[in-house]
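1. A predicted structure for the sequence below; I have some questions about it.
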Amino acid sequence: MTRVTDDDAEPRRQIGALPFRRARDGSDRILLVTSRESRRWVIPKGWPMPGRKPFQAAAQEAYEEAGLRGHIGKRPIGYYLYEKRLKNLDAVLCQVKVFPLRVRKQLKHFPEEHQRELRWFTPAEAAEAVAEPGLAAIIRAAARQARAPKP
């Protein structure tokens, strides 16, 4: 794999959704999906979409990759960096803007259902499952925020 080494290059921008729900036992759960190529656990994410605001594009990615519908936050809860491997085996640095998605419904059929595995994790398990330290930090912070008492 060749790494793109232009240190002055701006990271490529992506958007992602952090899907969460409350389980029947009252505990919080985070949904992760596998990436198509490396099969790592990640959040639904992709490139910005012309004509859509970043949070709308994040909600669309969550639908396409995991069949999720729900309420997407309009403000990002964080950003993280990762290296994306391209089809030509080069790698580019990407910055992902993450929006919270409160899942209302998980559809049985969706565009990428045969390309990905989905799994609901506790926040601690999700933070351990992802490879990117920045994404793990966002998951941990979101879990702390969810447990914080409301004023």
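-> Perfect, I can see it now.
2. can we go C-alpha only for contacts and neighbour counts from here?
-> Fine.
3. can you show me the helices along this structure?
-> Counting by DSSP state H, the chain has helices at residues 54-66, 123-129, 133-147.
4. now the strands for this structure?
-> With strands called from DSSP state E, the chain shows them at 2-3, 12-22, 28-34, 41-42, 45-46, 68-72, 78-85, 90-106, 118-121.
5. how about the nearest residue to the most centrally placed residue in the chain, chain neighbours excluded?
-> By Cα atoms, centre = their mean, the chain has its centre lying nearest to residue 43, at 2.4 Å. The shortest distance from residue 43 to any non-neighbouring residue, by Cα to Cα, 6 or more residues apart in numbering, is to residue 32 (5.2 Å).
6. one more structure, for comparison:
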Amino acid sequence: MKVSLSRSFVKGDASWLQGLLGLFYKPARLQIAALCMRPGVTENEILLVSTRDTGRLILPKGWPESDKQDHETAATEAYEEAGVVGRADPCALGTFSSYKGRSDGSKLRTRVLVFKLQFEKQLSKFPELGQRQILWLPFSEAVDRANENNLKRFLRHHRAEIA
């Protein structure tokens, strides 16, 4: 009796397995964040904004924009969410894992690419005015008040470059 195996098994094609795993595993999506800093009395102050749905305190962040470099997107997010204008470093400070809440209650796993932004000014009118709480906090307090453990770890890890 001769047994024939499908070519996908013989050639090592595991597309069927990748399709099955796709039902259970979703790759991280990239978001771009602005780590806005300004001089404080004893240490630099960090900007945290609340999410619109749950009120968690996070960095201003959003999805990459195809017509902008990532550091430009970070500056755009700072402006849109908090009215902050400044110069974003073209080199990312680093990344951390996060989750993006969705309107259906589910969470989308994300990877957040963080760019430092040196504060120049804060405008009184901006696109998301009144939709978020905006807090400038001394570095140590910002770490305590941030509502994402991975963001807290990220800030602690990069303290020397921030505070």
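-> Received the coordinates, thanks. On a predicted model such as this, the values are computed, not experimentally measured, just so you know.
7. picking that back up, quick one, which of the helices of the first structure is packed in tightest?
-> Ranked by mean neighbour count, the helices of the first structure are led by helix 54-66 with a mean of 24 (mean count of other Cα atoms under 10 Å).
8. in the second structure, which residue range corresponds to that one?
-> Under TM-score structural alignment, the alignment places helix 54-66 of the first structure onto residues 70-82 of the second structure.
9. mind putting the helices of the first structure into CSV with distance to residue 6 of the first structure?
-> As requested, the helices of the first structure are exported to CSV (distance: least, Cα to Cα, whole Å):
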stretch, distance to residue 6 of the first structure
helix 54-66, 26
helix 123-129, 30
helix 133-147, 22
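10. which residues does the aligned residue in the second structure for residue 114 of the first structure contact?
-> Aligned against the second structure by TM-score structural alignment, residue 114 of the first structure finds its counterpart in residue 130. Under the criterion of Cα atoms under 8 Å, 6 or more residues apart in numbering, residue 130 of the second structure has no neighbours.
11. how close does residue 130 of the second structure get to residue 63 of the second structure?
-> 21 Å (Cα to Cα, to the nearest Å).
12. swap in residue 127 of the second structure?
-> For residue 127 of the second structure relative to residue 63 of the second structure (Cα to Cα), the value is 16 Å.
13. looking at these two, which is more packed in?
-> For residue 127 of the second structure versus residue 63, neighbours defined as other Cα atoms under 10 Å are more numerous around residue 63 (15 against 11).
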